[in-house]
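[1] A predicted structure for the sequence below; I have some questions about it.
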Amino acid sequence: MPVRFRPAAVVAVCLLAAAPAAQAVELTSHRAAYRLVLDPARPNQDVESANGAMLYEVVDRCGAWTVQQRFTLQVVGRSGQAYEMSSDYVTWEAREGTRLRFRLRQATDGTVTKTIAGEATLDGPGGTGSARLTAPEQREIALPRGTLFPMIHTLRLLEAARRGDRVLAAPVFDGTSEDGAQDTNTVIAGRLPADPAVGFAALRDVASWRVRIAFFAPGGTGQPEYEVGIRYFENGVADELKMDFIEFAVAGYLAEFERLPGGCN
């Protein structure tokens, strides 16, 4: 889930992209609102408080998925300095995983600091391809073999979780960086059975997994640039987030959830 929650993360490339699932994963079209707070479990030496919200919406359009994500976070440093981060992220992704249209706008205290827009194509799911940016400037970026787009990654992640796989790694391109596909490593914890105590009735009969996804600069080694922890239900809904920005970390809690109509019917 940009900031991307980074809605993305990725998978063990060509082999994984070609691996059949024992049972098809069906992602639920939905709208989810998350309350964001400073993560108390993580030391945040320079940050006194952080509060905000994220709205995430995904809809199955039969031949494609559309995603909208809006994110706002107010941060106060221990020195008393305060600022507001915000982002608006929109994508259209073909179901076969070969086309992605994207637009990202980020701002600090109301001043736009980054705008990225364009379209990416692959010669096949998990294949090579390119991204053609129209903003901040017109240019083309090569995408390496194994690249996956965000929603295809979510499907592959849940398929891997169902198989009992524990680690996935591959490049992912989601349109949030001018540097191209980011290398990722995903760790999947054991399956959690359906829990009648879950706060939303639509999720109480659904199994879930906790995953942690680390994002690295292309070809990078060492420490990740960003990490996110998510509890994913097997229908693609997330209800617990941990977003580690390295300097500080934010916890996200599902505050509102609504199923949306989608699919080919």
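    Received it, and whenever you're ready, just let me know what you need.

[2] switch to C-alpha atoms for all contacts and neighbour counts from now on
    Will do.

[3] Which helix runs longest in the chain?
    Using DSSP state H, we find that the single longest helix of the chain is helix 150-163.

[4] Beyond it, next helix or strand please.
    strand 167-172 (DSSP states H and E).

[5] now for that next one, which elements pack on it?
    helix 13-18, helix 150-163, strand 182-192 (3 or more CA pairs under 8 Å, 6 or more residues apart in numbering; DSSP states H and E).

[6] what distance separates the start and the end of stretch 192-211?
    Using CA to CA, to the nearest Å, the end-to-end distance of stretch 192-211 comes to 12 Å.

[7] sorry, back to before: any chance of the helices and strands packed on strand 167-172 in CSV, with mean neighbour count and distance to Asp88 too?
    Formatted as CSV, those follow (neighbours: other CA atoms under 10 Å; distance: least, CA to CA, whole Å):
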stretch, mean neighbour count, distance to Asp88
helix 13-18, 16, 29
helix 150-163, 24, 16
strand 182-192, 20, 20
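
[8] ok, and here's another one to check against it:
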Amino acid sequence: MHPLRKPPVETIMTVRMTPALAAAGITAITMMSSPVAADNLVSHKAVYHLLPGPISGQVPYDGVEGLVTRSVERTCDGWIVAEHMVMHILTRVGGVIDREIRFTSWEAADGTRYRFAATIKSKAGDEDTRLKGRLEVAREGAGGEAVYAEPDGKKVTIPEDTYLPVGQVRKLLAAARAGEKQVRFHVFDGTEDIGPQLMSSVITGRFKAGEGKGLQTAWGPLGTGPGWRVSSAYFETTGTQPQSTPSFQFTMELLDNGVPRRMEMDLGGFVVIQALKEIHPLPEPNCG
């Protein structure tokens, strides 16, 4: 994911909030032995606009539009993340580049097991890209090896201090609440072309409930609560050393409940904004 120095449009094809981040984004208060019991991350379904931000330099793109639908659902033993992105990139010569991405994953509550699948479609005649695989590690953040069923036989080495999509959100929030200003760790969701990347994040400030850009009362506390402003950069790693130039950078409003409300992704002269449009709670599991 986010290959270094690829053309911005190709980077956009694979950018997602891990939650953020997808987030991004998308997206834990304490790193306790039972994350499901310890965090206040909420099950939800959200829809985001994709909007153009500032454009600078000699990039061949004139704008972007689209929608991202993302659900994050707690189960009795982990989390299910599902995402559907439809994106249209406008070129300066009047063309349109279309992409559609579907992604699903299941992540164990303790961060030791992970399954993922993704399909990337293009209307330009390119062959669909399909990814499917799994990962098991001894403990959350431990190194290991991801094994792919699609493409068959592909294996990716996972370095120590690598976190999965939900674990990334927990770790960021835990660092913010502990008063840390900067946090660095590797991230992996299975869609990376070259394996995990190093994410270096600076927690730039706290915002109160009701503060932020473009808030809507219809979101309720789920989308208007307090949270943190985070600036992050992603770096490819060669061996154990990260590259000096980031693959891409973003700023994010990350709520205390794990919802990434807004992300601005700088892809090198081309900024894509992912802004919350609507959000709804999903039922929490009855695990007995």
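    Arrived safely, thanks for sending. Just so we're clear, the structure is a prediction, and the values are computed from it rather than from any experiment.

[9] Report the TM-score for the pair.
    The pair, once superposed, lands on a TM-score of 0.87 when counted by TM-score structural alignment, normalised by the length of structure 1; 257 aligned residues with a CA RMSD of 2.6 Å.

[10] what span of structure 2 lines up against the longest helix of structure 1?
    Alignment note (TM-score structural alignment): helix 150-163 of structure 1 is matched to residues 165-178 of structure 2.

[11] And for stretch 85-103 of structure 1?
    Using TM-score structural alignment, stretch 85-103 of structure 1 pairs with 99-117 in structure 2.

[12] which residue in structure 2 lines up with Ala238 of structure 1?
    In structure 2, Ala238 of structure 1 lands on Pro260 (TM-score structural alignment).

[13] which SS class is the nearest residue to its match once chain neighbours are set aside?
    Once flanking residues are discounted, Pro260 of structure 2 sits nearest to Leu254: 4.5 Å by CA to CA, 6 or more residues apart in numbering. Three-state call for Leu254 of structure 2 (DSSP: H, G, I helix; E, B strand; the rest coil): strand.

[14] gap between the residue nearest to Pro165 of structure 2 when sequence neighbours are not counted and Gly153 of structure 2?
    Excluding the flanking residues, the one nearest Pro165 of structure 2 by CA to CA, 6+ apart is Thr18, at 5.2 Å. In this structure, Thr18 of structure 2 and Gly153 of structure 2 are 26 Å apart, going by CA to CA.

[15] Tell me which of these two has more neighbours.
    Thr18 (23 against 9; other CA atoms under 10 Å).

[16] Tell me who's in contact with Val10 of structure 1.
    Counting by CA atoms under 8 Å, 6 or more residues apart in numbering, Val10 of structure 1 makes contact with 148, 150, 153-154, 156-157, 168-172, 184-186, 213.

[17] now, among the residues you listed, which is nearest to Leu192 of structure 1?
    Nearest to Leu192 of structure 1 out of the contacts of Val10 of structure 1 is Leu157 (CA to CA; 15.2 Å).

[18] Quick check: the aligned residue for Gly195 of structure 2 in structure 1?
    Counting by TM-score structural alignment, the partner of Gly195 of structure 2 is Gly180.

[19] Neighbours of its match, how many?
    Gly180 of structure 1, neighbours per other CA under 10 Å, totals 22.

[20] go on, Arg210 of structure 1?
    Counted with other CA under 10 Å, residues neighbouring Arg210 of structure 1 total 19.

[21] Three-state assignment for the equivalent of it over in structure 2, please.
    Counting by TM-score structural alignment, Arg210 of structure 1 corresponds to Arg229 in structure 2. Put simply, Arg229 of structure 2 is strand when judged by three-state DSSP.

[22] Identify the residue spatially nearest to Arg229 of structure 2, adjacent ones excluded.
    In space, Arg229 of structure 2 is closest to Glu253, 4.8 Å off (CA to CA, 6+ apart).

[23] ok so Gly118 of structure 1 is a strand residue?
    Yes. Membership of Gly118 of structure 1 in a strand is supported by three-state DSSP.

[24] separation between the residue mapped onto it from structure 2 and Pro285 of structure 2?
    In structure 2, Gly118 of structure 1 lines up with Gly133, judged by TM-score structural alignment. Gly133 of structure 2 sits at a distance of 26 Å from Pro285 of structure 2 (criterion: CA to CA).

[25] and those two? which has more neighbours close in?
    Legend: neighbour count by other CA under 10 Å for Gly133 of structure 2 and Pro285, higher for Gly133 (22 against 12).
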